[in-house]
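# just a sequence and a predicted model for now, questions to come.
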Amino acid sequence: MLTDNDVLLPKAAKPPYETRLLTLAATSWLIVATAGQWLFGVYILLFYGQSTLAGDFERWNKVLPHGYVAGDWKGNLAVGMHVLLAAILVMGGPLQLLPQLRQRVPRFHRWLGRAYIVTALVVSTLGLFMTWTRGTVGDATQHVSISIQALYIIAFALLAIHYARTRQFAPHRVWALRLFMVVSGVWFFRVGLMFWLLVNGGPVGFDPHTFTGPFLTALSIFTYAIPLSLLVLELYLYAQRRQLKLFSLFVAGVIFLCTLIMGIGIVGATLGMWLPNL
C-alpha cells in the first residue's frame, strides 16, 4: 500500500521566461515609484508642516503660486487640505498595491483603501476648485488637461468602490490600479519635468517664468488628459491575460524604460526641487 510519503508530487511548472521578465519589470517599477512617492510625501509634510507651524503661510507661494492669498481664508483652507490629503495619497497609494499587505493584513488594506478613495475624491474636487479660482500657472490647455484628470479620478474611484462593494475583486483590482495611475498624475508631471530638465541641462521647449510652451502643453496632455501611464498599464494587463511571448517582452521593455525615466526624474526632483526647498 502506498503512503503519502511514497507519492511523488509534481513540481509546480516554472513560468516562462517572458512572464518572469514582465513580473520583474512591474516589480521594479513599483519599487522605484514607491520610493519616489514616499520621498515626495515626506517633502510635502516637512515643507508645508514647517511653514504652517511657523505661521509662515506666504512660504507656500515659493513652490505653489497663489497657494496663499492674504484674507482669503476659505481658499487658503482648501489649499491646505488639498496639500495634506495629497501627502496621504502618495504615502498610502503604493501600500495598496503590495500583495503581501493585502493578503496578510486584509482589514488594514480595506480601511486604507476606503481612506484612499475618499481622499482621492476630495483632492480632485479641491484641485478643480484651485485650478479655476486661484489663477494657477500655465495656460488653458494645462488647466483643461488637469481638470480632465480630476474627472478620471472621480469616475475610477466610484467604479473601484462599486466592484469592491459587490465583491467582484478582479475588476476592483483593475479599477484600483487605474485610479492609482491617474491619482499619481501630478507626481508623474513633476518627475517627467525634472527628467526633461536633467537630460537637456535646463528648460527647453517652455518658458520657466510663465510656465508655458509646447513641451509643457504636451506633458500636461499626456500626463493628465490622455495619460501615458494608463496606456502602459493597459498594455501590462493585456500582456498578463494573453501570455504572448513577443508582446510580453515588448511590454516588459517599455516598463523598464519607463522605470529608468522615472528613476532619473525622481533623482532630479529630489536634488533639484524637494531638498533645496526644505
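Nice, thanks for sending it over.
# okay, CA-based contacts and neighbour counts for the rest of this
Noted.
# what sits against residue 243?
Contact analysis of residue 243 by Cα atoms under 8 Å, 6 or more residues apart in numbering lists residue 19.
# do you know how far it is from residue 190?
Going from residue 243 to residue 190 by Cα to Cα, to the nearest Å gives 34 Å.
# tell me where the chain has helices.
Secondary structure of the chain, counting by DSSP state H: helices at 17-53, 73-96, 99-104, 106-133, 140-165, 169-183, 185-200, 214-220, 228-242, 245-269.
# and of the ones you listed, who's closest to residue 277?
Proximity to residue 277 (Cα to Cα) singles out helix 17-53 among the helices of the chain, at 7.2 Å.
# in that closest one, what counts as buried?
Across helix 17-53, burial judged by 16 or more other Cα atoms under 10 Å covers 18-19, 21-23, 25-26, 28-30, 33-34, 36-41, 43-45, 47-48, 51.
# who are the packing partners of it?
Contacts defined by 3 or more Cα pairs under 8 Å, 6 or more residues apart in numbering; DSSP states H and E place helix 17-53 against helix 73-96, helix 245-269.
# so that helix versus helix 245-269, what angle?
20 degrees (axes from the mean of the first three to the mean of the last three Cα atoms, to 10 degrees).
# so how far is helix 17-53 off the chain centroid?
In terms of Cα atoms, centre = their mean, to the nearest Å, the centre of helix 17-53 is set 8 Å apart from its chain centre.
# how close does the residue nearest to residue 95 when sequence neighbours are not counted get to residue 166?
Counting by Cα to Cα, 6 or more residues apart in numbering, residue 95 lies nearest to residue 101, which is 7.4 Å off, once chain neighbours are set aside. Residue 101 sits 22 Å away from residue 166, going by Cα to Cα.
# below is structure B, check it against A:
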Amino acid sequence: MTRFIQAQHARILNMAVTSWFVTAVIGQWIFGVYVLLFYGTATLKGHPSDWNKVLPNGYVTGDIMGNVVVGSHLLLAITIIFGGPLQLIPKVRNRMPVFHKWNGRCYILSAFVTSLSGFYMVWVRGSVGGIVQHVSISINAILIIVFAVLAMKYARARNIKKHRIWAIRLFLVMNGVWFFRVGLNFWLFMNQGIVGFNPKTFEGPFLNILSFSQYLLPLLLFELYTIAKKSPNKRFVQVVAVIVMVFIIVMAIGIFSASKSVWLPRITEVLFTNSITWTNM
C-alpha cells in the first residue's frame, strides 16, 4: 500500500517537474537563439565590438587573450543552452546512447571551460555589479566544476542513478546566468520598473539576493523534489508540488518579459538586418 501511495505521489510530482522542465527549455532555447544570432552575427560581420552593447567589457581592442576567453565562453554557452536539456530527456538518452555519451562529454568540457573563463571575466577582465555578485558568480563556478567532476565520476563507475542526480544538479547550476535573467525580468515586470538596485552600477540588495538565488533556489527545489518523491506524507508532497507550480509561474512570467522586451526584439532586429544585407549583396 505504501509503495502504491508513493507511486501516486511520484506521478504527481513528475507531472509538475515535467511542466517545469518544458517551460525552462522553451525559455532557454529562445535565449539561445538570441545569443547565437546577436553574438554570432556580430562576430561573423567582423564587428565583435558590438558585444559591448549587451556585455560590458565583452570586447576590448588589443586584448587578444581576453577576447578569446570571452568568445569561447559565449560559444560554449550556446552549446550548453541547446545541448544540456537533451541530456535529461529520457527518450533521447535511451534511443541515442552514443549521442548522449558524446554530448555529455562536450557538456562536461564546456562546464570546465565556461567556469574558468567566468572566473577570468569577473576577476581579471572586470564585470558589472559589486563584490557580492562577483563572489556569488565564483561560488556558482566552483559548484559547476564540483558537480561536473561528480557526474563524470559516477558515469565512469556505471553508477547511473547517482550520475543522473549529479547531472541534474550540474544542469541547474550551469543555467544560473539564465535563471538570473529570468528572475530579474520577473522582478521588473511585477514592479513595472526598477526597484531595489541601481541600474547604472548594477548593484543593490535585490541583485545581491538574486545572484545567490539563481542557483541555490533551483538546487533547493530539486532536493525537495527528491525527498518528496520518496515520502509517504501526502501533505508534504502536495506542498512541494505547489512550490514547483509557483516556480513555474514565476519562471514563465520572467521568460515572457525577457522575450518581449529583449530576446525577441533583438532576434527580429538581427534577422531583419541580415535580410537587408543579403538583398544588397
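All right, it came through fine. Computed from a predicted structure; not experimentally measured.
# may I see the helices of the first structure organised as CSV, with distance to residue 208 of the first structure added?
Formatted as CSV, the helices of the first structure follow (distance: least, Cα to Cα, whole Å):
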stretch, distance to residue 208 of the first structure
helix 17-53, 21
helix 73-96, 23
helix 99-104, 41
helix 106-133, 19
helix 140-165, 14
helix 169-183, 25
helix 185-200, 11
helix 214-220, 10
helix 228-242, 24
helix 245-269, 16
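# right, and these - which one's nearest residue 278 of the first structure?
helix 17-53 (5.6 Å).
# looks like the residue nearest to residue 95 of the first structure contacts residue 92 (just checking).
No - taking contacts as Cα atoms under 8 Å, residue 101 of the first structure lies outside contact range of residue 92: 11.9 Å.
# so which of the two has more stuff around it?
residue 92 (19 against 14; other Cα atoms under 10 Å).
# what does that one align to in the second structure?
Matched by TM-score structural alignment, residue 92 of the first structure corresponds to residue 83 in the second structure.
# look up how far residue 189 of the second structure lies from that match.
29 Å.
# which residues touch the counterpart of residue 68 of the first structure in the second structure?
Alignment note (TM-score structural alignment): residue 68 of the first structure maps to residue 59 of the second structure. By Cα under 8 Å, 6+ apart, the residues touching residue 59 of the second structure are 48, 49, 50, 51, 52, 66, 67, 70.
# next: residue 270 of the first structure.
Residue 270 of the first structure touches 39, 40, counting by Cα under 8 Å, 6+ apart.
# aligned partner of it in the second structure?
Residue 270 of the first structure maps onto residue 259 in the second structure when the alignment is built from TM-score structural alignment.
# quick check: residue 187 of the first structure touching residue 37?
Yes - here residue 187 of the first structure reaches residue 37: they are 7.5 Å apart, a contact under Cα under 8 Å.
# buried residues, stretch 43-57 of the second structure. List them.
Quick answer for stretch 43-57 of the second structure (16+ other Cα under 10 Å): 48, 49, 50, 51, 57.
# how about the fourth one, nearest residue that isn't a chain neighbour?
Spelled out, that is residue 51 of the second structure. That would be residue 58: by Cα to Cα, 6+ apart, it lies 5.6 Å from residue 51 of the second structure.
# can you report how many residues lie near that neighbour?
Neighbour tally, residue 58 of the second structure, other Cα under 10 Å: 22.
# any idea how far it lies from residue 111 of the second structure?
Using Cα to Cα, residue 58 of the second structure is found at 20 Å from residue 111 of the second structure.
# what about the residue most central in space within the first structure, distance to residue 41 of the first structure?
The centroid of the first structure falls nearest to residue 184 when counting by Cα atoms, centre = their mean (2.0 Å). Distance, residue 184 of the first structure to residue 41 of the first structure, using Cα to Cα: 12 Å.
# what touches both of the two?
Common contacts of residue 184 of the first structure and residue 41 (Cα under 8 Å, 6+ apart): residue 90.
# I figured residue 203 of the second structure hits residue 131, correct?
No - the pair residue 203 of the second structure and residue 131 does not pass the contact test of Cα under 8 Å, sitting 9.2 Å apart.
# comparing those two, which shows the higher neighbour count?
residue 203 (18 against 13).
# measure the more buried one to residue 33 of the second structure for me?
In this view, residue 203 of the second structure and residue 33 of the second structure are 28 Å apart by Cα to Cα.
# now residue 171 of the second structure, nearest residue through space, not along the chain?
Spatial nearest neighbour of residue 171 of the second structure, excluding adjacent residues (Cα to Cα, 6+ apart): residue 84 at 6.6 Å.
# count the residues that sit near that neighbour.
Other residues near residue 84 of the second structure come to 25 when the count uses other Cα under 10 Å.
# ok, now the one 3 residues further on?
Close neighbours of residue 87 of the second structure, defined as other Cα under 10 Å, add up to 21.
# now swap in residue 133 of the first structure and tell me
10.
# do the same with residue 86 of the first structure
26.
# got it, and residue 168 of the second structure?
Count around residue 168 of the second structure with other Cα under 10 Å applied: 20.
# ok, it - contacts?
residue 88.
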